[in-house]
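>>> fold the following.
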Amino acid sequence: MTLHSAPTEQRALVTGATAGIGAAFARRLAADGWHLVLVARDADRLAEVAAEAREHHGREVEIISTDLSTDDGCAVVEGRLAGGTPIDLLVNNAGISLNKPFLRSSAEAEARLLRLNVHAVMRLTLAALRTMTERRRGAVINVSSVAGFGAVMPGSTYSASKAWVTNFSESVGQSTRSFGVRVMALCPGYTRTEFHERAGINMSKTPEWMWLRADDVVDEALRDLRKGKPVSVPAWRYKFAVAGLRHAPRRLLHAVARGTRGRIGREER
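Model (predicted):
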């Protein structure tokens, strides 16, 4: 599979495709010649993204409006991955964070986070890899986060869910490489999207230099996928941050992280 100039028969399925990194993947892949299957809950916004890809790039676009935090929603997308025109690239981008720390959260909210950030990623990756390994071609990008490399958000379970996504992707990728199929975890830092706003998290104190552009994140992700990297961390500043998170003494890491929400982005109360 080439990601420089995709043959016209290649198709990518992107979840969480109506905004942010998911929408940036849809735009970039359509511009590169990929046909698309776009998945999100908001049917109207899906139709807008699909219309752009059709009108500007002449791509074929299917839309699936469904909630991946539910079993039924996952089953719909699993069915598409298993049947119909084959999917050559799966981008698992859909995910959520919560605006309350664990001690003030609810079991229902935490379960929904795990269903979307972990359970849906596992189910869709498995469905995609079954056909990709049979065909001996394809790739999966699971959107994780720099936050997954350390407990840098006191009281948040988001980073724990993303640690799972990164570890899962690396592990599964080792087993699929011999079939000619790549699995990569994409681990961006703070990215200009609707993600924090939708979660009700106030990011007004986050320094400007920490923000990434979604289009730049996608560009680097596709470059790293072509290179066969199991983990992609866009931007040198976040590569350095990940090195620190991996190797810093835990006591130091916890001391630095203790006031993270107050300095960078505290939850709305």
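>>> alpha carbons only for contacts and neighbour counts from here, please
Fine.
>>> helices along this structure, start to end?
According to DSSP state H, the chain carries its helices in the segments 20-31, 43-57, 71-82, 107-114, 120-135, 158-176, 195-199, 214-226, 236-247, 250-257, 260-263.
>>> tell me which of the ones you listed is the most buried.
Across the helices of the chain, averaging neighbours per residue (mean count of other Cα atoms under 10 Å) puts helix 20-31 on top, at a mean of 23.
>>> could you also give me the structure for this second sequence? I'd like to compare it with the first:
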Amino acid sequence: MNTFDFAGKTVLVTGASMGIGEVFARELSRRGATLLLVARSEARLKALSEELGNAHVLTADLTAPGAAQRLFDAVTARGLEVDVLINNAGFGIHGRFGDLSLAEQREEIDLNVVALYELTHLFLPMIERRQGGVIQVCSVAGYQPIPYMAVYGATKAFVLSFSEALWAEYRPRGVRVLCLSPGATETAFFARSGPGADPGRKARPEDVVQLGLAAFIAGRASVVHGGANKLMTFASRFFGREFVAKAGERMTRPKAPALLPPATGAR
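Down below sits the predicted model:
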């Protein structure tokens, strides 16, 4: 494929108010792109937009029914056309499947899968006309079953399969589709997922973004950030899925709450 220059392009970034999405916005602004910043936090988006100077703010809760269509309509109502869509918004929660609320796990599916699918479907005709592309921010969790984050892992497995299929389908038509899979990254992800999901050491979001943009420009279908993550996703192909799931269960099992010492009398 031909080389790709972000200068003068219009890029829509979901989940742009913090973490990987914010870093994408800053880096693409530096490269000369016009940005459409999407998130629920209007105040954070406005502050970022004012700082960057070449960005539009579009506040949206992408877990709400019909949110993707409303966002698409808002973009077209402004007379804007998108060259690159970055589906970055997403979250995960850690815990025993039956203990986690049905509503919150449904929100994971609505944001990580439904919104991503709908935005991709809505914007792809426009992106194809402009010979642009899509970056789907996935996770190494999409490469194997993730006990105690079963829904999150399943949503990311969808993103991986969906993105690689679209890459093959749209590549002959001049459209790039990249699945970017980071591991644990220094973002607010673990504040919502819970401490049980936090592995400790994390990557810098700046490094994830640089890798993603380089892979997108190169026309790759997917890329995994981090040497250990690449090894893990590669090695998992050689073990049965039952073995991988059982090993994952031992590593990610929620810790039992600490027991308080028995009372010894009044103070």
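>>> and the TM-score between them?
TM-score of the superposed chains, computed with TM-score structural alignment, normalised by the length of structure 2, equals 0.89; 256 aligned residues with a Cα RMSD of 2.2 Å.
>>> now the helices of structure 1 as JSON lines including distance to P188 of structure 1?
Below are these laid out as JSON lines (distance: least, Cα to Cα, whole Å):
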{"stretch": "helix 20-31", "distance to P188 of structure 1": "10"}
{"stretch": "helix 43-57", "distance to P188 of structure 1": "23"}
{"stretch": "helix 71-82", "distance to P188 of structure 1": "25"}
{"stretch": "helix 107-114", "distance to P188 of structure 1": "19"}
{"stretch": "helix 120-135", "distance to P188 of structure 1": "17"}
{"stretch": "helix 158-176", "distance to P188 of structure 1": "11"}
{"stretch": "helix 195-199", "distance to P188 of structure 1": "13"}
{"stretch": "helix 214-226", "distance to P188 of structure 1": "7"}
{"stretch": "helix 236-247", "distance to P188 of structure 1": "8"}
{"stretch": "helix 250-257", "distance to P188 of structure 1": "18"}
{"stretch": "helix 260-263", "distance to P188 of structure 1": "18"}
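>>> so which of those is nearest T206 of structure 1?
helix 260-263 (7.3 Å; Cα to Cα).
>>> re earlier: to V146 of structure 1, which of the helices of structure 1 lies closest?
helix 236-247 (6.6 Å).
>>> where does the closest one end up in structure 2?
The aligned range for helix 236-247 of structure 1 in structure 2 is 227-238, by TM-score structural alignment.
>>> which outside residues touch the matching stretch?
Contacts to stretch 227-238 of structure 2, defined as Cα atoms under 8 Å, 6 or more residues apart in numbering, come from residues 140, 143-144, 182-183, 224, 244.
>>> ok, now with 10 Å
Counting by Cα atoms under 10 Å, 6 or more residues apart in numbering, the neighbours of stretch 227-238 of structure 2 from elsewhere in the structure are 139-144, 181-184, 223-224, 226, 243-244.
>>> are any of the residues you listed buried, and which?
Among the contacts of stretch 227-238 of structure 2, those classed as buried by 16 or more other Cα atoms under 10 Å are 139-144, 181-184, 223-224, 226, 244.
>>> of those, which belong to strands?
Counting by DSSP state E, these place 181, 223-224 in strands.
>>> can I get those residues in JSON lines including distance to E42 of structure 2?
Rendered in JSON lines, the data for those read as follows (distance: Cα to Cα, whole Å):
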{"residue": "S181", "distance to E42 of structure 2": "27"}
{"residue": "V223", "distance to E42 of structure 2": "31"}
{"residue": "V224", "distance to E42 of structure 2": "31"}
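>>> just name the closest of the residues you listed to E128 of structure 2, please.
The shortest gap between E128 of structure 2 and any of those belongs to V223, at 22.0 Å (Cα to Cα).
>>> report the buried residues of stretch 98-107 of structure 1.
The neighbour-count check on stretch 98-107 of structure 1 (16+ other Cα under 10 Å) flags 98-102 as buried.
>>> ok, so of those residues, who is nearest T18 of structure 1?
Nearest member of the buried residues of stretch 98-107 of structure 1 to T18 of structure 1, counting by Cα to Cα, is L98, at 19.5 Å.
>>> what about that closest one, distance to G73 of structure 1?
Applying Cα to Cα, to the nearest Å, the value for L98 of structure 1 to G73 of structure 1 is 21 Å.
>>> which one in structure 1 is aligned with G95 of structure 2?
Using TM-score structural alignment, G95 of structure 2 pairs with K100 in structure 1.
>>> residue contacts, its match?
By Cα under 10 Å, 6+ apart, K100 of structure 1 lies in contact with 106, 109, 155-157, 199-201, 266-269.
>>> does F102 of structure 1 really touch L113, like I thought?
No: checked against Cα atoms under 10 Å, the pair F102 of structure 1 and L113 is beyond contact range at 11.8 Å.
>>> any shared contact partners between those two?
Here F102 of structure 1 and L113 share the contacting residues 157-158, scored by Cα under 10 Å, 6+ apart.
>>> I'd like the buried residues of stretch 98-107 of structure 1 laid out as TSV, including distance to E48 of structure 1.
Formatted as TSV, the buried residues of stretch 98-107 of structure 1 follow (distance: Cα to Cα, whole Å):
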residue	distance to E48 of structure 1
L98	27
N99	28
K100	32
P101	35
F102	36
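>>> from these, pick the one nearest A120 of structure 1.
L98 (17.2 Å).
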